[in-house]
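**Q** 3D, please:
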Amino acid sequence: MPHESAPRWHSCLALLGGDHHVGHDAWADLETRYTEPHRRYHDLAHATAVAHDAEQLAADLPFHERAVVVLAAWAHDVVYDAVPSEDEQRSAEWLRRWLTRAGIADAHIDRAEALVLATATHEALEDDFAAAALLDADLAILGAPPAAYAAYVDNVRQEYARYPDDAWATGRAAVLESLLARPALYLTESARSRWETAARRNLQAELTRCRSVRGDHR
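**A** Model (predicted):
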């Protein structure tokens, strides 16, 4: 039985003139990939949450631009082997392949692909509101209540279970320090007002724990 969010995928595809039957095949493939057994956080629930938040943040964009953002949101982690940059590249290729089969216009395909690729660096041009909406939605979990944030960290840790605790703590600390060094974690005003304060609190608390694992008590 298709996931409850499947109709929104199909409606976005239809808004862009996509073939209905190809859209169903694409969604089936997407569901299969997001339910792979090695996924703990980067699953269909995550993709759907990102799609929902991105659509809300992009509410002021024209309908066809919002549709592209939503499709990119669902596809942004469709390939996930915990290999940074490579996963995003392959996810972008997956989306391009299916949108091409569905008969979507090249301009929309190019845009959707670029949005997925932007999730590798989490950087967007100052006037690229669509990318900002997607990137902020992808980081919404950082501003979750402490218990939900802890569950997120635990699930991501399981996805990187091949690394020993000290290596994980070192790598994770570097990510956290990089995030905390940003003037703002979120690119849109709406996301900043909703999540910035809680996100910084969560990140700082996790960084303290990572440093403790490494014996660094700064």
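**Q** CA atoms for contacts and neighbours, from now on please.
**A** OK.
**Q** what helix or strand does the closest residue to Ser85 other than its chain neighbours sit in?
**A** Excluding the flanking residues, the one nearest Ser85 by Cα to Cα, 6 or more residues apart in numbering is Ala120, at 5.2 Å. For Ala120, the host element (DSSP states H and E) is helix 106-121.
**Q** one more to put side by side:
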Amino acid sequence: MVKVLKKTFLELLIKYTDNKNLVNELWNEIETNYSSKKRHYHTLQHLESLLIQCIKIKREIRNWDAILFTLYYHDVVYNPLKSNNEEKSAELAEIRMKKISVPDDTIKLCKRQILATKSHSKSPDSDTNYFTDTDLSVLGQNWKKYSEYYKNVRKEYRIYPDLIYNPGRKKVLTHFLEMDRIFKTDIFYKTFEAQAKQNIQQEMELLS
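**A** This is a model prediction of the structure:
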């Protein structure tokens, strides 16, 4: 798992810099942050799952490098006690990408894509919709995988008792159910929408 993630990351960065020490330093930061003992869902395994999904729809993506930068940095800052994780992740991504001379248009797109994972609303940019759909694809997995997902999310918020956590979680799930479409692209909609709604409804019942 880590080998594939690292290989893909290194191959991406060497397009922009020949400083191998810097490239390894940036990978180590990614690996360390996503390997935090406080993380149970937002981990390297999450990145691997996203990478697998992204590769499947690579032919649909216009700026592949931006998608990869977004993938690696979208949860690089993650603190369940804070509500600005996406903003902080986008800021860090910008700093790191500028350090290796990534073009401004790619940096701006990456930042927008990271921020889009906050609400997962439909974007006028198709690449962004593909990434947010990829990020939500866990919702449409079979019940066994979905239950592993929501249990791991609960572990990340273990500081909160059920009395506080459950209403907050239900608010998040309701947000998805109230969307016209959870998945904005046709390929993800056809593949995951029905199962996602079924899973969310089932989790809502467990939280009641």
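**Q** give the contact list for the residue nearest the centre of the first structure.
**A** Nearest residue to the geometric centre of the first structure (Cα atoms, centre = their mean): Asp138, 3.7 Å. Asp138 of the first structure is in contact with Val50, Thr119, counting by Cα atoms under 8 Å, 6 or more residues apart in numbering.
**Q** aligned to it, what sits in the second structure?
**A** Under the alignment (TM-score structural alignment), Asp138 of the first structure pairs with Asp135 in the second structure.
**Q** what's the spacing between its match and Val23 of the second structure?
**A** 25 Å (Cα to Cα, to the nearest Å).
**Q** before we move on, the earlier item: how big is the offset of the following helix or strand past the helix holding Ala120 of the first structure relative to the second structure?
**A** Counting by DSSP H and E, the next helix or strand C-terminal to helix 106-121 of the first structure is helix 129-138. Average distance, helix 129-138 of the first structure versus aligned residues of the second structure after superposition (mean Cα distance after the TM-score superposition for the first structure): 0.6 Å.
**Q** need the contact list for Leu180 of the first structure.
**A** Here Leu180 of the first structure is in contact with Arg200, Leu203, Gln204 (Cα under 8 Å, 6+ apart).
**Q** just checking, Ala82 of the first structure touches Arg162?
**A** No. Ala82 of the first structure lies out of contact with Arg162 (Cα atoms under 8 Å); the separation is 10.4 Å.
**Q** comparing these two, which residue is more hemmed in?
**A** Counted by other Cα atoms under 10 Å, Ala82 of the first structure and Arg162 do not tie: Ala82 has more neighbours, with 15 against 10.
**Q** counterpart of the more buried one over in the second structure?
**A** By TM-score structural alignment, Ala82 of the first structure lines up with Pro80.
**Q** what about the longest helix in the second structure?
**A** helix 186-207 (DSSP state H).
**Q** comparing that helix with the first structure, how large is the average distance?
**A** Mean for helix 186-207 of the second structure is 0.7 Å (mean Cα distance after the TM-score superposition for the first structure).
**Q** which part of the first structure matches that helix?
**A** The aligned range for helix 186-207 of the second structure is 189-210, by TM-score structural alignment.
**Q** distance of the residue nearest to the centre of the first structure relative to Trp195 of the first structure?
**A** 12 Å.
**Q** re the thing from before, pull out the buried members of the contacts of Leu180 of the first structure.
**A** Arg200, Leu203, Gln204 (16 or more other Cα atoms under 10 Å).
**Q** of these, just say which sits nearest to Ala47 of the first structure.
**A** Leu203 (21.5 Å; Cα to Cα).
**Q** so where do the strands sit in the second structure?
**A** Taking DSSP state E as the criterion, the second structure contains no strands.
**Q** ok so, going back, could you tell me the angle between the helix holding Ala120 of the first structure and helix 129-138?
**A** 40 degrees (axes from the mean of the first three to the mean of the last three Cα atoms, to 10 degrees).
**Q** in the second structure, what range does helix 106-121 of the first structure match?
**A** Going by TM-score structural alignment, helix 106-121 of the first structure sits over residues 104-119 in the second structure.
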